[in-house]
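Participant: here is a sequence with its predicted model. Questions after.
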Amino acid sequence: MNERILQKLEILADAAKYDVSCASGQSKRENKNKGLGNSTGMGICHAYTEDGRCVSLLKILLTNYCIFDCAYCVSRKSNDVKRAAFTVDEVVQLTIGFYRRNYIEGLFLSSGIFDSPDYTMERLVRIAKKLRLEENFNGYIHLKAIPGASDDLIKEAALYADRMSVNLEMPTEQSLKLLAPEKNHRDVIKPMEYLKNEIKGRKEERKLIKKTPLFAPAGQSTQMVIGATQENDMQILGMANYFYNKMELKRVYYSGYVPISTDNRLPAIGTPVPMIRENRLYQADWLMRFYGFNVNEIVGHDNPNLDLQVDPKLGWALRNLDKFPIDINTADLEVIKRVPGIGVTSAKKIVMARRYRRLHAEDLQKMGIAYKRASYFLSFSNPFQLQKDLTSMQIRQQILALQNSKYKADFSNQLALF
């Protein structure tokens, strides 16, 4: 790799890290004394498929030049940063070169907006098209759909990409107008609606005609920046719920705002969004997608923000103690999934196992569920049963004490390794 492309890669991989539409992890271990391999943190990230497999992706921007001046964005036109732009051929060569060396399994490509949405989108399409048709590349490709680009370009991109995403950026239209007045909320919604309708139509067509070309087979996703404006978690999750139901998105990603410049519209430098808030939003999102929770059960006007001390499922259970304890041997699967400490897979194991005999507390412990947490919400007529006359606050305090003791034990075990 020549020095010029290496410099571009360093700049444009670093700029891409703020897009969390795929989970990523980087290392900066250097290759010394001509050892084997290196990890310089330039562009290779990790994403996870629906079946839990981890795949490595080349995650870069086509360019960090941008005609917009969004206050929250590191690549905005008024920011004093190093600028760079790849050519179409350079991105193709990088992808194929990294793939042949077994560094990556796919490409995650986004971009600042060069000249116009169509001008930028056309180059993203050319890259994906060249990879598929000229290089015969069958790895994973995730492309950003540029808001404002024509339907024809979005359509062509989806014929070559596995997943498309249009970043919502801000949770509400008011916040977008405040921090990105040059952008239009409708420009974000329009390509989402187009992709939703096309994906659905192509699936129906494929049932009749097997040779119908694939069209964004991994669906579409979006990202919201949280903490740059004052939206509460009820507003954020309400918007996510809307996109899941109305736009049929596969994922909504939550990116905690990282203070990168002084602006009276933004939080002060030195006050980043707590990582635990991101974590709680993802946990709540998981409950909506896989556990059958309605957004109004997780947050509401009485509790508009998620509790940072306890996870959302435990928070719901503590607010609804009248629904507990449940009998694990008779309760429906959907009810069992709502017990803190029991995940979807464990709940299915419980329903399967009880077909053969009545389950007891020790059986659940062997299944690997978080039994100490779950036991407060279960009913057993055996010596393992805990007192069920505790108040919500008492249960909360006892579970938090269990968590703290576990963290201390884990920390002690780590120290023992040194």
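Facilitator: Yep, it's here.
Participant: please make it C-alpha for all contacts and neighbour counts, starting now.
Facilitator: Noted.
Participant: any idea where the helices of the stretch 251-400 of the chain begin and end?
Facilitator: Using DSSP state H, counting those that start in this stretch, the helices of the stretch 251-400 of the chain run over 275-290, 295-298, 312-319, 333-336, 344-353, 361-367, 371-374, 392-416.
Participant: what would these look like in CSV with distance to Ile146 and mean neighbour count?
Facilitator: Compiled in CSV, these are given as follows (distance: least, C-alpha to C-alpha, whole Å; neighbours: other C-alpha atoms under 10 Å):
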stretch, distance to Ile146, mean neighbour count
helix 275-290, 25, 17
helix 295-298, 29, 18
helix 312-319, 34, 19
helix 333-336, 39, 18
helix 344-353, 36, 16
helix 361-367, 46, 14
helix 371-374, 45, 18
helix 392-416, 43, 13
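Participant: mind checking which of those is nearest Tyr99?
Facilitator: Counting by C-alpha to C-alpha, Tyr99 lies closest to helix 275-290 out of these; the figure is 30.7 Å.
Participant: name the helices or strands packed onto that closest one?
Facilitator: In this structure, helix 275-290 packs against helix 233-246, strand 251-256, helix 312-319, with contacts taken as 3 or more C-alpha pairs under 8 Å, 6 or more residues apart in numbering; DSSP states H and E.
Participant: pick the most buried one from these.
Facilitator: strand 251-256 (a mean of 22; mean count of other C-alpha atoms under 10 Å).
Participant: what angle do that one and helix 275-290 make?
Facilitator: Orientation of strand 251-256 against helix 275-290 (axes from the mean of the first three to the mean of the last three C-alpha atoms, to 10 degrees) gives an angle of 170 degrees.
Participant: neighbouring contacts of strand 251-256?
Facilitator: For strand 251-256, the surrounding residues in contact (C-alpha atoms under 8 Å, 6 or more residues apart in numbering) are 18-21, 220-228, 240, 244, 272-275, 278, 281-282.
Participant: how much space between the most centrally placed residue in the chain and Ser111?
Facilitator: Compute the mean C-alpha point of the chain, and by C-alpha atoms, centre = their mean the closest residue is Tyr253, 3.7 Å away. Remark: distance between Tyr253 and Ser111 (C-alpha to C-alpha, to the nearest Å) = 18 Å.
Participant: another one to put next to it:
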Amino acid sequence: MNFERIKEKLNILADAAKYDVSCSSSGSKRANKDKGLGDSSGMGICHTYTEDGRCVSLLKILLTNHCIFDCAYCVTRKSNDIKRAAFKVQEVVDLTINFYRRNYIEGLFLSSGIFKNADYTMERLVAVAKKLRLEENFNGYIHLKSIPGASDELMREAGLYADRLSVNIEIPSVKGLKLLAPDKNRADFIKPMEKVKNEIIQYKAEKKIIKNTPIYAPAGQSTQMIIGATNETDAEIMYTSASFYKNFNLKRVYYSGYVPISYDSRLPSIGTEVPMMRENRLYQTDWLLRFYGFDIRELLNKDTPNLDMDIDPKLSWALRNLNLFPIDINKADKHMLARIPGLGMKSVNKIINARRFRKLNWEHLKAIGAAVNRAKYFMTCDSRVYETRDLTAAQIKGLILSNSSSKYRKTLNNQLNLFDTVKPLSV
């Protein structure tokens, strides 16, 4: 094996993979000391998180950055003048096993540019997972990117060896996709997602009858959208997400702010990056849809096409619907408690359990962990403190933002004071 060439490929194809955020990533670097076994420069190592909060390190790479398409937003577009590389199937298998044995990683995240055609590419992705499972007896986590347009047979096989499958729909709207990637068809993205959904349902049904039936894609499927490359409103983006959650039983939709990488008259100008806050607000909205019982039409509609960058979407909704408040936390059901700004689902469940034994007051709510400085404008409890109900939405927003700013300034001042008081150790 030519280790220098493999290292060069890893450097190129790990860097190209960083634009896919459908597994959360951050760098990892371990230097070789005292002639130890192996080393890692951080290339390709990323971190993702399980549902229970456990951090899992993955080897995150592309099989190749060669691509037959010329999507305006993509760093691997065929017209881009970049260094190209491609791994052989066995090279990816060997890298994964070697990294795993050295305890650098616990799994593999493998995507690819499309070379020759969809099936040719998907066949090689599946071959990597199949070799790892059957020849190397690898039981670590494997996430494969589904290639748009791949055959049903390949998608079925992929789910038997991978833990999670995902196909990026890339641009939220059909018109946006036609503008920036005219060679692509939204139907090609839908086909593998539909296949995966149906296979998951079928295998679950069969497993109830035949216990040794394998689990198909046990971690489900996800997708990703590029935000800000085209001019979709937040409403258009989130209505697309809501539709995909409903129709394809997705585990996650990821929102990736567009990063200008090359000039194209169809794209935002170089240096115009999507604000991180917009990504954050979209994820908060996504969370409200999946876990808080909100309907997308409540949060975004023709009157509210875009999210407020100053405040989170739940607070924004509450301020637009002050007629529903205040809510008595000792009487309200779970659905309404979850709509109070400052109450997360953990706090909601604690309130429901605690009020079985006594009426709750503000001190109880603070002990539970509720953000009382925010929630106090929207609820009542077994206390008369904070019961000023003649404030307008604008006044409440101003008070909350002022309080948040004061907390930020206080934290910053404390950090600066601490820095001033710390003296260097004498040598």
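Facilitator: Looks like it arrived, so ask away. Please read all numbers here as calculations on a predicted model, not as lab measurements.
Participant: about what we covered before: list buried residues within the contacts of strand 251-256 of the first structure.
Facilitator: 19-21, 220-228, 240, 244, 273, 278, 281-282 (16 or more other C-alpha atoms under 10 Å).
Participant: among the residues you listed, which are in strands?
Facilitator: 220-226 (DSSP state E).
Participant: next, format those as JSON lines and append distance to Glu105 of the first structure.
Facilitator: Shown next, in JSON lines, are these (distance: C-alpha to C-alpha, whole Å):
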{"residue": "Gln220", "distance to Glu105 of the first structure": "19"}
{"residue": "Ser221", "distance to Glu105 of the first structure": "20"}
{"residue": "Thr222", "distance to Glu105 of the first structure": "22"}
{"residue": "Gln223", "distance to Glu105 of the first structure": "23"}
{"residue": "Met224", "distance to Glu105 of the first structure": "26"}
{"residue": "Val225", "distance to Glu105 of the first structure": "27"}
{"residue": "Ile226", "distance to Glu105 of the first structure": "30"}
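Participant: what's the farthest-apart pair in these?
Facilitator: The span of these, defined through C-alpha to C-alpha, is set by Gln220 and Ile226 at 20.0 Å.
Participant: that older thread, for Lys196 of the first structure, which of the helices of the stretch 251-400 of the first structure is the nearest?
Facilitator: Comparing those under C-alpha to C-alpha, the one sitting nearest is helix 275-290, at 17.7 Å.
Participant: quick one, that closest one and helix 233-246 angle?
Facilitator: 30 degrees.
Participant: work out for me the element Val196 of the second structure sits within.
Facilitator: Assigned by DSSP states H and E, Val196 of the second structure belongs to helix 186-209.
Participant: okay, buried residues for that helix please.
Facilitator: Buried residues in helix 186-209 of the second structure, counted by 16+ other C-alpha under 10 Å: 186, 188-193, 195-197, 199-200, 203-204.
Participant: make TSV from these and add distance to Val56 of the second structure to it.
Facilitator: As requested, the buried residues of helix 186-209 of the second structure are arranged in TSV below (distance: C-alpha to C-alpha, whole Å):
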residue	distance to Val56 of the second structure
Arg186	32
Asp188	31
Phe189	28
Ile190	29
Lys191	30
Pro192	26
Met193	25
Lys195	28
Val196	24
Lys197	25
Glu199	26
Ile200	24
Tyr203	26
Lys204	26
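Participant: if I line the two up, what does Cys46 of the second structure land on in the first structure?
Facilitator: Taking TM-score structural alignment for the superposition, Cys46 of the second structure sits opposite Cys45 in the first structure.
Participant: checking that match next. Helix, strand or coil?
Facilitator: Secondary structure state of Cys45 of the first structure, per DSSP: H, G, I helix; E, B strand; the rest coil, is strand.
Participant: next, the contact list for it, please.
Facilitator: With C-alpha under 8 Å, 6+ apart, Cys45 of the first structure has these contacts: 23-26, 56-59.
Participant: spatially nearest residue to it, not counting backbone neighbours?
Facilitator: In space, Cys45 of the first structure comes closest to Ser24 once its chain neighbours are excluded; the distance is 4.5 Å by C-alpha to C-alpha, 6 or more residues apart in numbering.
Participant: neighbours of the one you found, how many?
Facilitator: As a burial measure, Ser24 of the first structure scores 17 neighbours (other C-alpha atoms under 10 Å).
Participant: can you tell me what the residue nearest to the centre of the first structure aligns to in the second structure?
Facilitator: Using TM-score structural alignment, Tyr253 of the first structure pairs with Tyr254 in the second structure.
Participant: and that match, how far from Pro218 of the second structure?
Facilitator: Relative to Pro218 of the second structure, Tyr254 of the second structure is positioned 19 Å away (criterion: C-alpha to C-alpha).
Participant: also Ile68 of the second structure?
Facilitator: Using C-alpha to C-alpha, Ile68 of the second structure is found at 31 Å from Pro218 of the second structure.
Participant: surely Gln385 of the first structure and Ser375 touch.
Facilitator: Yes: Gln385 of the first structure lies in contact with Ser375 (C-alpha atoms under 8 Å); the separation is 7.4 Å.
Participant: the more surrounded of the two?
Facilitator: Neighbours were counted for Gln385 of the first structure and for Ser375 using other C-alpha under 10 Å; Ser375 has more, 21 against 14.
Participant: can you report how many residues neighbour the residue lying closest to the more buried one once chain neighbours are set aside?
Facilitator: Leaving aside its chain neighbours, Ser375 of the first structure sits nearest to Leu386 (6.9 Å; criterion: C-alpha to C-alpha, 6+ apart). Leu386 of the first structure has 15 neighbours, counted by other C-alpha under 10 Å.
Participant: surely Leu386 of the first structure and Arg373 touch.
Facilitator: No: the criterion here is C-alpha under 8 Å, and Leu386 of the first structure misses it with Arg373 at 11.0 Å.
Participant: test my guess that Ile296 of the second structure contacts Trp287.
Facilitator: No: using C-alpha under 8 Å as the test, Ile296 of the second structure is too far from Trp287 to be in contact (11.1 Å).
Participant: mind listing what Lys155 of the first structure touches?
Facilitator: Leu195.
Participant: so it versus Tyr253 of the first structure, what's the distance?
Facilitator: Counting by C-alpha to C-alpha, the gap from Lys155 of the first structure to Tyr253 of the first structure is 23 Å.
Participant: one more: Gln398 of the first structure?
Facilitator: Distance from Gln398 of the first structure to Tyr253 of the first structure, by C-alpha to C-alpha: 32 Å.
Participant: before we move on, the earlier item: quick one: closest of the helices of the stretch 251-400 of the first structure to Phe380 of the first structure.
Facilitator: Between the helices of the stretch 251-400 of the first structure, helix 361-367 lies closest to Phe380 of the first structure; by C-alpha to C-alpha that is 7.0 Å.
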